[in-house]
Each structure stands twice: as structure tokens, then as C-alpha cells.
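Engineer: everything below, folded, please.
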Amino acid sequence: MKVEDLLFSLPLPVAITDREGRITYTNQKFEFLLNKSVKYLKGKKLSEFFKNREKIEEQLKKSYTDLLEIFGFKDNNYYLSFSPLYV
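Structural biologist: Take a look at the predicted model:
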């Protein structure tokens, strides 16, 4: 099973970003959450879609540089978590 297939089958919204926080992959649940297609989302910064942009950028950077899982924080109606993905 490919990683994309596994992520696509998850019941939660998932977005994968590069080191700059730009979206490289989303599953269907994430597209539904934001009401945007992967074609639209790909290449955009994840922080563009949430109100607390600075905190999101900070947490993304921390998860990449420190290789830490950030167990989430609430941004209005959303609970966001960040984790390095090893493939």
C-alpha cells in the first residue's frame, strides 16, 4: 500500500507540507474541510487558511527543525496537530 493510499483512507483531515509550510498533499477530508480542491491548495501555505497564522508557522517550523510532534492547539473551530512524517 502506498503512503498516499493510507493517508487518503484516514477519517481525519490531513495535509502534508514542505519545510516552508507549503501544501504538497491533502487527503479528501482536508479538501472537504476547507471546501477547496487539492489543485487549488497545492503550493499554498497552510497558514493562509487559518486565523492564527503566526502560531501555525511557528509550530510547523518547530516540528520540522526539532523533529517534534506538536500535539495541537485550537484555532477557532479547528484543532491542529503537527508531526514529522517519515516515509
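Engineer: every contact and neighbour count from this point should use C-alpha atoms.
Structural biologist: Will do.
Engineer: do a quick rundown of the helices in this protein.
Structural biologist: 3-9, 28-34, 38-41, 53-65 (DSSP state H).
Engineer: nearest to T17, of these?
Structural biologist: In terms of CA to CA, the element of those nearest to T17 is helix 53-65, at 8.7 Å.
Engineer: buried residues in that closest one, which are they?
Structural biologist: Neighbour counts over helix 53-65 (16 or more other CA atoms under 10 Å) mark I56, E57, Q59, L60, K61, K62, S63, Y64 as buried.
Engineer: one more, for comparison:
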Amino acid sequence: MNIEYTAVPTMSQLHHSNAFYRGIMGPVRSGKSTGCSWELWRRANEQKPMKGGVRRTRFGIIRNCYDDQTEILTENRGWQLFKDL
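Structural biologist: Coordinates of the predicted model:
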């Protein structure tokens, strides 16, 4: 399967940054989520595999949560309502 991705200029800047913390903002449907997904994929593929060919890494993705009914997946407590965190 071939999937092509061409970054818009703002996402291209994000892809070229090695800063520990990076952020992106822009209008709805401008490609922010798609670009960030590609960035995770790119970073994961650049990482050297450890023993057994496994690549271990962690990423944090933070998005706006607007209401008390939004569920968040937590590492130790599973799915939790945003208001209960």
C-alpha cells in the first residue's frame, strides 16, 4: 500500500524541528491532526530497534476537551471522564 503525504508549510516546519516540546495551531480542517500523526510515524521509524526488533517510545498528544462527558484514556486507570481527572 502506498500512501502519500505532502506537508503544508506550517507542518513542514514542525517536521524539521527537534525541539522537545512543539505545538501547532490553526483553523479547523487545516491538517494539524494528520500532520501530527505523520510526525509520530516518522519519529517512530527513525528510532533504532532494541532487542527483538521492538521500538519503545512514548508520545503525548494533547487536544482541547470542551465538556464534562469527554473520556480520556489514562495509563493506570483506564478510561476516565475528563471532569474526574
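Engineer: TM-score of the superposed pair?
Structural biologist: Overlay of the two chains. TM-score (TM-score structural alignment, normalised by the length of structure 2): 0.26; 39 aligned residues with a CA RMSD of 4.0 Å.
Engineer: quick check: end-to-end length of stretch 72-81 of structure 2?
Structural biologist: 6 Å (CA to CA, to the nearest Å).
Engineer: oops, could you answer that again for stretch 56-72 of structure 1 instead?
Structural biologist: 10 Å.
Engineer: with stretch 17-31 of structure 1 instead?
Structural biologist: End to end - CA to CA - stretch 17-31 of structure 1 spans 14 Å.
Engineer: picking that back up, and the buried residues of helix 53-65 of structure 1 as a markdown table, adding distance to Y79 of structure 1?
Structural biologist: Below are those laid out as a markdown table (distance: CA to CA, whole Å):
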| residue | distance to Y79 of structure 1 |
| --- | --- |
| I56 | 11 |
| E57 | 15 |
| Q59 | 13 |
| L60 | 14 |
| K61 | 18 |
| K62 | 17 |
| S63 | 16 |
| Y64 | 19 |
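Engineer: ok, so of those residues, who is nearest I23 of structure 1?
Structural biologist: Comparing those against I23 of structure 1 with CA to CA places L60 closest, at 11.6 Å.
Engineer: wait, the closest one touches S81, no?
Structural biologist: No: here L60 of structure 1 does not reach S81: they are 9.2 Å apart, not a contact under CA atoms under 8 Å.
Engineer: list residues touching both of the two?
Structural biologist: Common neighbours of L60 of structure 1 and S81 are not found (criterion: CA atoms under 8 Å, 6 or more residues apart in numbering).
Engineer: element containing L73 of structure 2?
Structural biologist: Assigned by DSSP states H and E, L73 of structure 2 belongs to strand 71-74.
Engineer: before we move on, back to that, nearest to A15 of structure 1, of the helices of structure 1?
Structural biologist: Closest to A15 of structure 1 of those, according to CA to CA: helix 28-34, at 6.6 Å.
Engineer: for that closest one, buried residues please.
Structural biologist: Q28, K29, F30, E31.
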